[in-house]
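S.K.: predicted model and sequence follow; I will ask about them next.
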Amino acid sequence: MPRYDYRCRTCGDTFELNRPMAESSAPAPCPQGHADTVKLLSTVAVTGTAASPAPSAGGGGGCCGGGCCR
């Protein structure tokens, strides 16, 4: 179930709620009971290491991979 971040405009507290995507835009009162809250834009963090890194083909796109940096 997705986790959504909210901030209370009354007291300034930030809190999280786990709720179905279908309820993502439903009102979410803060833990202190205030109703004036706003859903925050969350970022996704993917961490860890690759089990086997992709082989380097050299060249390719990108500034430094394409040889345009000098």
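M.R.: Yep, it's here. Computed from a predicted structure; not experimentally measured. Residues are numbered from 1 along each chain as shown.

S.K.: every contact and neighbour count from this point should use C-alpha atoms.
M.R.: Will do.

S.K.: strands of this structure, start to end?
M.R.: All strands of the chain, identified by DSSP state E, fall at 3-8, 14-18, 37-39.

S.K.: take the one below as the second:
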Amino acid sequence: MPRYDYRCRACGSTFELNRPMAQAGDRAVCPSGHDDTVKLLSTVAVTGRASGAPAARPAGGAGGCCGGGCCGG
């Protein structure tokens, strides 16, 4: 279930609510009981790699190259 962040305009507190996406636009009441709240824009951090994706190789230093440039040209 998604988590949404809110800020209360009356007391300034921020809080989170877990609710279904179908209720994302519903009004929220802050823990102090105020109903003048706004939903905050949340950011999502995505890390890692997809399963089955090849691992990244480090650049340079392999197969006859020294320091990233080919030697003896």
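M.R.: That came through fine. These numbers were taken from a predicted model, which means no experiment stands behind them.

S.K.: overlay them and tell me the TM-score.
M.R.: Here the TM-score for the pair of chains, by TM-score structural alignment, normalised by the length of the first structure, is 0.69; 58 aligned residues with a Cα RMSD of 2.7 Å.

S.K.: for D35 of the second structure, which non-adjacent residue is closest in space?
M.R.: Nearest residue to D35 of the second structure in three dimensions, chain neighbours excluded: V29, at 4.5 Å (Cα to Cα, 6 or more residues apart in numbering).

S.K.: who touches the one you found in this structure?
M.R.: 35-37 (Cα atoms under 8 Å, 6 or more residues apart in numbering).

S.K.: and if we set it to 10 Å?
M.R.: Going by Cα atoms under 10 Å, 6 or more residues apart in numbering, V29 of the second structure touches 6-8, 15, 17, 35-38.

S.K.: same check, this time on L41 of the first structure
M.R.: The neighbourhood of L41 of the first structure, defined by Cα under 10 Å, 6+ apart, consists of 4-6.
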